[in-house]
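Q: Coordinates for the following, if possible.
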Amino acid sequence: MRLIAHRGFGDVYPENTLTAVEAAAMRADDVAVDVRRCDSGELVVIHDPTVDRITDGSGAVCRHTLDELQALDVLGTGERIPALETVLAAVPPSVGVTLELHEVGLAADALRLARRSDPQVTVSSGIAHELEGCRGIDPTVPRAYRFDGEPEVGLDFADETDCSYLHPHASVCEEWVVADAHREGMCVNAWGVGDRETATTLAERGVDGIVADCTEVLPRVEQ
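A: As a prediction, the model looks like this:
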């Protein structure tokens, strides 16, 4: 079962920062980061629509330029909010990157940056329009549909848009969901996995990967 570092193992390192991504890439099979657009047009790596929770600043991400965002302190660590381009350049080719697109209108720029980077990139979103846009721009880049609601709806949409991955929340990732996804040729990565017991249950249900905030949930086995 693959281990995907949610926000660069956000329970261990300052989430979505360059330090988190670089550290997570040494332990995980894939690093998942959150993507939004700032006021000066660049794509940046941050989960929330505002900077209030994770920085010493306030206000919407889309109302800050890249320079303004990078002047903020992330969680009192001295880390900065990185540009997506910088994050992609920091991930080695042997490690995958999942780009969680949280807004409409990110697809074209996200894929442009992905083409210029070496890592194996997957685009993921809970926004149907963004996944459809990604398919139209470059159907060769794998897509994942992320959801936490009715599994039937998630399965249908992922199948209709030729997604390579299904990303259900752990709470709705039942054995039949995994089986149906596999039958349609999709891999299943469950998110919202906070403990080893849940990870073990999901493994028994046949999931292909888990998206976790810490390394202890599914430690890498040393060779």
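Q: Please count neighbours and contacts with C-alpha atoms only from this point.
A: OK.
Q: need the contact list for the residue nearest the centre of the chain.
A: Centroid-nearest residue in the chain: Ala32, 3.2 Å away (criterion: Cα atoms, centre = their mean). Neighbouring residues of Ala32 by Cα atoms under 8 Å, 6 or more residues apart in numbering: Ile4, Ala5, His6, Arg7, Gly8, Val97, Thr98, Leu99, Glu100, Val211.
Q: if I look at the fifth one, how far off is Thr215?
A: It stands for Gly8. 10 Å (Cα to Cα, to the nearest Å).
Q: now do the third one
A: As judged by Cα to Cα, His6 and Thr215 stand 10 Å apart.
Q: So for those two, which sits in the more crowded spot?
A: More crowded of His6 and Thr215, by other Cα atoms under 10 Å: His6, with 28 against 19.
Q: Start and end of stretch 154-172, how far apart?
A: Stretch 154-172 end-to-end distance (Cα to Cα) = 10 Å.
Q: same check, this time on stretch 32-48
A: End to end - Cα to Cα - stretch 32-48 spans 15 Å.
Q: try stretch 120-129
A: Termini of stretch 120-129 sit 22 Å apart (Cα to Cα).
Q: List the buried residues in it.
A: Buried residues in stretch 120-129, counted by 16 or more other Cα atoms under 10 Å: Gln120, Val121, Thr122, Val123, Ser124, Ser125, Gly126, Ile127.
Q: Dump those to a markdown table, plus secondary structure.
A: Listed next are the buried residues of stretch 120-129 as a markdown table, based on DSSP: H, G, I helix; E, B strand; the rest coil:
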| residue | secondary structure |
| --- | --- |
| Gln120 | strand |
| Val121 | strand |
| Thr122 | strand |
| Val123 | strand |
| Ser124 | strand |
| Ser125 | strand |
| Gly126 | coil |
| Ile127 | coil |
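Q: right, and Ala170 touches Val193 too?
A: Yes - with contact defined as Cα atoms under 8 Å, Ala170 counts as touching Val193 (6.2 Å).
Q: State the distance from Thr161 to Arg196.
A: 32 Å.
Q: Could you check which of these two is surrounded by more residues?
A: More crowded of Thr161 and Arg196, by other Cα under 10 Å: Thr161, with 16 against 13.
Q: this one as well, want them side by side:
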Amino acid sequence: MFIIGHRGARALGPENTLSSLRKGMACADLVEVDLRLTRDGIPVAIHDATLDRTTDGAGPVKGHTVEDLAGLDAGGGERIPTLAEILDLVRNATGLVAEIKEPGTEAIIVSALMDQMPERLFLVSFHPASVATAKRLLPGAQAGLIYSEETGDPVALARSVQADLILPRWDRVSRELVERAHAAGLLVAPWLLNTEDDIREALRLGIDGFSSDDPCAARRYLEGLAGERPVRQASPGGA
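A: Next comes the predicted model:
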């Protein structure tokens, strides 16, 4: 079962910063970042469409150049990193989950990833069209559909956009969903699992991986629970 560090390790450092990513890399198999474009078309890691919550700046991310953003404090003196900086950091060290936040930005993000491909890469999005586009542009990567609300048949939707995995909100996961996804050749990697009880239940359900705000605590829980129930083996690099 693989562990994804959510926004690096959001519980341990300012989210989506190099500091948070370093902390997540200490324990996670892959670290996740949220990607948006600046006004001058540079992919940067920030969750919200605006700067207000996570930095000392204000206004829309896409209204600022990468140079503008470089002067902002994203928490604890950290900056908003570019995707290029993130790729330098994770190279030969850990896998990357790149979340496409905005439809229409796929080609620029994929181009940056192709310049310095991580050893393991998941391209994921809440937007089905973005998943399909990312998979078409970079077929060598695994693509994943994220969802939090009812989507009808998420397994069928994921397969229709050539996804390799689904990333449901944890309260949307059931034994039936996991079995149907596996039968369709999909991995299941829900979010967010932050307690020992959640990880114990995930083992029982047979999921393939999960996202956590504190991947180091999640690793300790997972190792402590390893003897309770066999863990289904699944590589984060392939179904």
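Q: How close are the two chains, by TM-score?
A: TM-score of the superposed chains, computed with TM-score structural alignment, normalised by the length of the first structure, equals 0.94; 221 aligned residues with a Cα RMSD of 1.6 Å.
Q: Nearest to Asp56 of the first structure among the contacts of Ala32 of the first structure?
A: Nearest to Asp56 of the first structure among the contacts of Ala32 of the first structure is Arg7, at 19.0 Å by Cα to Cα.
Q: I'd like the distance between the closest one and Glu184 of the first structure.
A: Arg7 of the first structure is 28 Å from Glu184 of the first structure, by Cα to Cα.
Q: more crowded one of the two?
A: Arg7 (29 against 15).
Q: check contacts around the more buried one.
A: Applying Cα under 8 Å, 6+ apart, one finds that Arg7 of the first structure lies in contact with Glu15, Asn16, Ala20, Val21, Val31, Ala32, Val33, Asp34, Asp213.
Q: Could I get the contacting residues of the second one?
A: Spelled out, that is Asn16 of the first structure. With Cα under 8 Å, 6+ apart, Asn16 of the first structure has these contacts: Arg7, Gly8, Gly10, Val33, Asp34, Val45, Ile46, His47, Ile81, Pro82.
Q: Likewise for the third one?
A: For Ala20 of the first structure, the set of contacting residues under the criterion of Cα under 8 Å, 6+ apart consists of Arg7, Gly8, Phe9, Gly10, Tyr13, Pro14.
Q: Most neighbours among the residues you listed, which one is it?
A: Gly8 (32 neighbours).
Q: my guess is it is in a helix, correct?
A: No - counting by three-state DSSP, Gly8 of the first structure falls outside a helix, being coil.
Q: since we're on Asp197 of the second structure, how many residues are nearby?
A: 12.
Q: any idea which helix or strand carries it?
A: helix 196-205 (DSSP states H and E).
Q: Check the mean deviation of the helix or strand that that helix is followed by from the first structure.
A: Counting by DSSP H and E, the next helix or strand C-terminal to helix 196-205 of the second structure is strand 209-212. Strand 209-212 of the second structure, aligned to the first structure and superposed, deviates on average by 0.6 Å (mean Cα distance after the TM-score superposition for the first structure).
Q: can you pull the buried residues of strand 209-212 of the second structure?
A: Neighbour-count burial for strand 209-212 of the second structure [16+ other Cα under 10 Å]: Gly209, Phe210, Ser211, Ser212.
Q: To which residue of the second structure is Asp67 of the first structure aligned?
A: Matched to the second structure by TM-score structural alignment, Asp67 of the first structure sits across from Glu67.
Q: can you give me the strands in the second structure?
A: 2-5, 30-37, 43-45, 95-100, 121-125, 142-147, 165-168, 187-188, 209-212 (DSSP state E).
Q: Redo the ones you listed as a markdown table? Include distance to Gly76 of the second structure.
A: Formatted as a markdown table, these follow (distance: least, Cα to Cα, whole Å):
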| stretch | distance to Gly76 of the second structure |
| --- | --- |
| strand 2-5 | 19 |
| strand 30-37 | 18 |
| strand 43-45 | 16 |
| strand 95-100 | 23 |
| strand 121-125 | 28 |
| strand 142-147 | 30 |
| strand 165-168 | 30 |
| strand 187-188 | 34 |
| strand 209-212 | 21 |
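Q: mind checking which of those is nearest Ala112 of the second structure?
A: In terms of Cα to Cα, the element of the strands of the second structure nearest to Ala112 of the second structure is strand 43-45, at 8.0 Å.
Q: average gap between that closest one and the first structure?
A: Taking mean Cα distance after the TM-score superposition for the first structure, the mean distance separating strand 43-45 of the second structure from the aligned residues in the first structure is 0.4 Å.
Q: Now do that strand: everything it contacts.
A: 16-17, 33-38, 80-83, 108-109, 112.
Q: so what's the residue nearest to Ala114 of the first structure when sequence neighbours are not counted up against?
A: Excluding the flanking residues, the one nearest Ala114 of the first structure by Cα to Cα, 6 or more residues apart in numbering is Val121, at 6.5 Å. Val121 of the first structure sits next to Gly96, Val97, Thr98, Leu99, Ala114, Val141, Pro142 when contact means Cα under 8 Å, 6+ apart.
Q: could you redo the last one with a cut-off of 10 Å?
A: 30-32, 88, 93, 95-99, 110-111, 114-115, 141-143 (Cα atoms under 10 Å, 6 or more residues apart in numbering).
Q: Pull out the buried positions in the helix holding Asp197 of the second structure.
A: Judged by neighbour count using 16+ other Cα under 10 Å, the buried positions of helix 196-205 of the second structure are Glu196, Ile199, Arg200, Ala202, Leu203, Leu205.
Q: mind checking how far the last one is from Met1 of the second structure?
A: Relative to Met1 of the second structure, Leu205 of the second structure is positioned 12 Å away (Cα to Cα).
Q: so which of the contacts of Ala32 of the first structure persist in the second structure?
A: Contacts conserved in the second structure for these, using both residues aligned by TM-score structural alignment, their matches' Cα atoms under 8 Å: Ile4, Ala5, His6, Arg7, Gly8, Val97, Thr98, Leu99, Glu100.
Q: With that, I have no additional questions.
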